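S.K.: All I have is the shape, not the residue letters:
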């Protein structure tokens, strides 16, 4: 039995190129309609995209470069957490 779904890549990203074309937020919306399991979106997620991803039905996000490529990874992680919290309040 699955406890959650990790869906991606949602957007184009170098780390997910082997997995094919981006799925898009439209497919994320379809997945949300098809399951009550928590969905984590991955692939090309950054702070600016979090509102759209959360509005499309993600319960959370997984990131790599949004933190690891940032000049201050700790600050970037804090900004991402704040963006998710804001998006949850709106949605």
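M.R.: Ah, there it is. Everything quoted here is computed from the prediction, not taken from an experiment.

S.K.: Only C-alpha atoms from now on, for both contacts and neighbour counts.
M.R.: Will do.

S.K.: the longest helix in this protein is where?
M.R.: As assigned by DSSP state H, the longest helix anywhere in the chain is helix 73-90.

S.K.: chain center to it, what's the gap?
M.R.: On the basis of CA atoms, centre = their mean, to the nearest Å, helix 73-90 is displaced by 12 Å from the centre of the chain it belongs to.

S.K.: got the buried residues for that helix?
M.R.: When burial is assessed from 16 or more other CA atoms under 10 Å, helix 73-90 yields the following buried residues: 76-77, 80-81, 83-84, 87-88.

S.K.: quick one, what contacts residue 6?
M.R.: Residue 6 makes contact with 39-42 under the criterion CA atoms under 8 Å, 6 or more residues apart in numbering.

S.K.: One more to weigh against that first structure:
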């Protein structure tokens, strides 16, 4: 199975003329099997409604639905798991809330954070930030391919790289040793999310 991970962004989707459910359905139809609902600015009710809508889509395609940060939303819609960053709820508490069977992913930005998470009850790591992106102005912490490779070599957990990944660099990212690649605008911001997804999957499998 391909390891392309769609991370959502409603604003980017809107700028491209799409609703988020449309983007997610087109991506799943094209072969995406990992979707993370990440919304920083929605009200709880709007987040919940969107979560239910995406769950219906991901279930149809047998795709995994992960909720970013919001454990309450993940529990309310019975999502497959939760992804947390270094400043979100500690992953140990997330595990105590969601139970042993849900997926938990943790963002790792450097080797020190990787070391701190060693031995933790986690299912995968999100390795960030690889390349410059429009949403990250501080480039001092960019990993680049060498930094990405160094982190991947120090863990046995599945790893998803994120940050500025698109059709021009996704092959080099996969060659750095990650299990998969997470993208935002490379799908959400494209005229045809379906065609963009197909191209990314083809590149990761070739």
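M.R.: Looks like it arrived, so ask away. Model, not experiment: these values are computed from the prediction.

S.K.: Okay, strands next: where are they in the second structure?
M.R.: Secondary structure of the second structure (DSSP state E): strands at 4-7, 34-37, 64-68, 81-84, 103-108, 124-127, 159-162, 180-183.

S.K.: with the contacts of residue 6 of the first structure in mind, which one is nearest to residue 22 of the first structure?
M.R.: Set against residue 22 of the first structure, the nearest of the contacts of residue 6 of the first structure by CA to CA is residue 42 (10.2 Å).

S.K.: wouldn't the closest one be in contact with residue 13 here?
M.R.: No. Residue 42 of the first structure is not in contact with residue 13 according to CA atoms under 8 Å; the separation is 9.7 Å.

S.K.: if you count what's nearby, which of these two comes out ahead?
M.R.: For residue 42 of the first structure and residue 13, the more surrounded residue by other CA atoms under 10 Å is residue 42, and the numbers stand at 22 against 16.

S.K.: sorry, back to before: name the residues that touch the longest helix of the first structure?
M.R.: Applying CA under 8 Å, 6+ apart, the set of residues contacting helix 73-90 of the first structure from outside is 46-47, 50-51, 54-55, 60, 66-67, 70.

S.K.: try stretch 153-172 of the second structure
M.R.: Among residues not part of stretch 153-172 of the second structure, those counted as contacts by CA under 8 Å, 6+ apart are 5, 114, 122-133, 145, 148, 152, 173, 177-183, 186, 199-200, 203-204.

S.K.: In ChimeraX, select just the buried ones from these.
M.R.: Applied in ChimeraX, the following selects the buried portion of those according to 16+ other CA under 10 Å:
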select :5,114,122,124,125,126,127,128,129,130,131,132,133,145,148,152,173,177,178,179,180,181,182,183,186,200,203,204
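
S.K.: Tell me who's in contact with residue 111 of the second structure.
M.R.: Contacts of residue 111 of the second structure by CA under 8 Å, 6+ apart are residue 151.

S.K.: how close does it sit to residue 6 of the second structure?
M.R.: Per CA to CA, to the nearest Å, residue 111 of the second structure is found 25 Å from residue 6 of the second structure.

S.K.: hey, where'd the helices end up in the second structure?
M.R.: With helices called from DSSP H, the second structure shows them at 10-15, 20-30, 44-60, 71-77, 91-98, 111-116, 144-152, 170-175, 185-188, 193-205.

S.K.: Output the contacting helices and strands for the fifth one.
M.R.: So that's helix 91-98 of the second structure. helix 71-77, strand 81-84, strand 103-108 (3 or more CA pairs under 8 Å, 6 or more residues apart in numbering; DSSP states H and E).

S.K.: want to throw these into JSON lines with mean neighbour count?
M.R.: Output for those, formatted as JSON lines (neighbours: other CA atoms under 10 Å):
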{"stretch": "helix 71-77", "mean neighbour count": "17"}
{"stretch": "strand 81-84", "mean neighbour count": "25"}
{"stretch": "strand 103-108", "mean neighbour count": "23"}
